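Engineer: generate a structure from the sequence data that follows.
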Amino acid sequence: MRKGQAGNIPVIARFTVVEALRTRYGIILLLLTLLSFGLAQFLSQVAITETAQIQRAVVAAVLRFSAVFLVALYIITSISREFSDKVVELMFSLPMPRGSYYLGKLAGYAMLATATAVVFSLLLLTVTPWAQAAMWGVSLVFELLLVCAASLVLVLALNQVTPAFCAVVAFYLLARSITAMQLMAHGPLVDGHSMASQLIARLIDGMAFLLPDMSLFTRSDWLLYSTAQWQDLLPLLGQTAVYLALLSGVALFDLYRRNI
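Structural biologist: Prediction:
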């Protein structure tokens, strides 16, 4: 990519962020933050024992799923609207490589994801020690980066909001639960001599090989027992880099092969 063409990437990223602010992304983020804060205060009043632990676990889970679904839904609806309004066709008619469009969009959505993680981590400081909240927040950034890339790949491939969002949700939930599914498939209660059990176990192992292990991201035990260390983030950074590159490669291949 030439130097002048690469200069389009920050411009597209900036306009992506501006578009998010104009479509009231920040207001929705603020409302989710206030609702989560209210939930934390409610739990502090109704919990009889282990109040702090219940607060941390429930609020962290709500914040994580809220961030994932908010980022994914915004990306999918934004790109789908650009296809409907012929904005994508207009961009591709300019003397600019399609890779610049994708990387600019990814950079803009990555900034939104980072801002979302920062806001939610600040809220988590009200119920969690700062070090654990900071590590949880960094892990959430990595998780949201993968969600951004997956959302872009699927909306570019499907071009419709509902199928793309359902596919992203399925990808995320499967990636979060694939380790538990592996444990159950190879557990002591499974008949290892059954052909069906062996087939299911191999199928699950194959999916686990292809999917990122998101059960390692934003773990609740970090907040409950303060077990997280900064070096625990290194494997997550490696997973994020690998799958971000893979998903970006798939998206770019799809963009360049299509006749738009």
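
Engineer: rest of the way, CA atoms for contacts and neighbours
Structural biologist: Noted.

Engineer: which elements pack onto the top helix by length along the chain?
Structural biologist: Counting by DSSP state H, the longest helix found in the chain is helix 51-84. Helix 51-84 sits against helix 25-46, helix 98-124, helix 130-158, helix 161-185, helix 220-225, with contacts defined as 3 or more Cα pairs under 8 Å, 6 or more residues apart in numbering; DSSP states H and E.

Engineer: residues of the second one that come out buried?
Structural biologist: Applying a neighbour-count criterion of 16 or more other Cα atoms under 10 Å, one finds 98-114, 116-118, 120-124 buried in helix 98-124.

Engineer: re the thing from before, off-centre distance for the helix or strand following the longest helix of the chain?
Structural biologist: Sequence-wise, the next helix or strand downstream of helix 51-84 (DSSP states H and E) is helix 87-92. In terms of Cα atoms, centre = their mean, to the nearest Å, the centre of helix 87-92 is found 26 Å from the chain centre.

Engineer: now do stretch 33-43
Structural biologist: The answer for stretch 33-43 is 22 Å, by Cα atoms, centre = their mean.

Engineer: show me what counts as buried in it.
Structural biologist: The neighbour-count check on stretch 33-43 (16+ other Cα under 10 Å) flags 33, 36, 37, 40, 43 as buried.

Engineer: hmm, who's touching stretch 201-216?
Structural biologist: Contact partners of stretch 201-216, identified using Cα atoms under 8 Å, 6 or more residues apart in numbering, comprise 143, 172, 175-179, 181-182, 185-186, 236, 239, 243.

Engineer: second input sequence below; structure requested for side-by-side comparison:
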Amino acid sequence: MTAGFAPAALRIGRVVAADTLREALRGRLPWLLLVLLLAGAGLSGFIGALALTDTRATQAALLAALLRCAGAGIVAVFTVASVVREAHDKQAEMLLALPAGRAVWLLGRLAGFALLAVLVALPAAVLVGWHAAPAQAALWSLGLLCELWIVAAFAVFCALGLGHAAPALCATLGFYLLARVAGILRALAHDAESSSRLVAPAADAVAFLLPRLDTFARAEWLLYDTGRGADAAAMLGQTAIYLALLTAASLVDLQRREF
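Structural biologist: I've put the predicted structure just below:
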């Protein structure tokens, strides 16, 4: 019985991941990605017409900033909507009938959303790679993908815990924005003129608990070719840690529920 459990669990996980990705592809995701690609190309031409010097580097940096935010928003919306829709359709009750258990369902869903993040990151990687050095564009694309994976995992955690799309989406976007500016808040809190006994420790705690998304997919890599292998290692390390923590938290919340 134990020998056949792992293949069955793997098969169920693949089915759940495929269904998750198929659900997104049957929706408006392909059209949204096409619009994102065309809008990015048009914006790239507009920026190139305005820039006087370093046209390609300027195009890459501005496109990177816009596509990064757009990608995070798309992943957050589709992930939250998918999980909440499944809960409202009472499909979550089918978890009890799965022979592999709820953990396999959760991992399958996370794998499906990870594939969704790859599809979202692909147009951004193509557009940025067209205007930047290949090595720096590849490093930036890796950072974007890691960022989207963290956003997807946090969106699953919020959607499972809150059960409604609006608060889950607000929490996910709030987490993303706070993680993006945590480093800036920490620097301001430690400013000699404005720091206090409460503000500085609070800013340190926030920066410690949240992933440093401000160090992911940095525009300066595209402008000045400053990205190095150490940056990739740091991004991958943070991504592994936070994906493990968010997966464990989602699994604990899922296991305690009674359907």
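
Engineer: TM-score for this pair?
Structural biologist: After superposition, the two chains reach a TM-score (TM-score structural alignment, normalised by the length of the second structure) of 0.94; 255 aligned residues with a Cα RMSD of 1.4 Å.

Engineer: one step back: make TSV from the contacts of stretch 201-216 of the first structure and add distance to residue 19 of the first structure and neighbour count to it.
Structural biologist: Listed next are the contacts of stretch 201-216 of the first structure as TSV, based on distance: Cα to Cα, whole Å; neighbours: other Cα atoms under 10 Å:
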residue	distance to residue 19 of the first structure	neighbour count
143	23	26
172	25	23
175	30	18
176	30	18
177	34	14
178	35	22
179	37	19
181	39	16
182	41	18
185	45	22
186	48	18
236	30	21
239	30	19
243	27	18
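
Engineer: check contacts around the residue nearest to the spatial centre of the second structure.
Structural biologist: The centre of the second structure sits closest to residue 148, judged by Cα atoms, centre = their mean, with a distance of 1.8 Å. Counting by Cα under 8 Å, 6+ apart, residue 148 of the second structure makes contact with 71, 72, 75, 117, 121.

Engineer: ok, those residues vs residue 195 of the second structure, which is closest?
Structural biologist: The shortest approach to residue 195 of the second structure among the contacts of residue 148 of the second structure belongs to residue 72, at 31.8 Å (Cα to Cα).

Engineer: if I look at the closest one, how far off is residue 173 of the second structure?
Structural biologist: Per Cα to Cα, to the nearest Å, residue 72 of the second structure is found 8 Å from residue 173 of the second structure.

Engineer: neighbour-wise, which of these two wins?
Structural biologist: Remark: of residue 72 of the second structure and residue 173, residue 72 carries more neighbours, 24 against 19, as counted by other Cα atoms under 10 Å.

Engineer: now for the contacts of stretch 201-216 of the first structure: which two are most distant?
Structural biologist: 143 and 186, at 26.9 Å, using Cα to Cα across the contacts of stretch 201-216 of the first structure.

Engineer: just to revisit the earlier point, Throw the helices and strands packed on helix 51-84 of the first structure into TSV and include distance to residue 82 of the first structure, thanks.
Structural biologist: Formatted as TSV, these follow (distance: least, Cα to Cα, whole Å):
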stretch	distance to residue 82 of the first structure
helix 25-46	17
helix 98-124	12
helix 130-158	11
helix 161-185	12
helix 220-225	37
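
Engineer: closest one to residue 10 of the first structure among the ones you listed?
Structural biologist: helix 98-124 (6.1 Å).

Engineer: which residue numbers in the second structure go with that closest one?
Structural biologist: Aligned by TM-score structural alignment, helix 98-124 of the first structure falls on residues 102-128 of the second structure.

Engineer: next one: that stretch to chain centre, how far?
Structural biologist: On Cα atoms, centre = their mean, the centre of stretch 102-128 of the second structure falls 8 Å from that of its chain.

Engineer: how big's the offset between it and the first structure?
Structural biologist: On superposition with the first structure, the mean distance recorded for stretch 102-128 of the second structure (mean Cα distance after the TM-score superposition for the first structure) is 0.9 Å.
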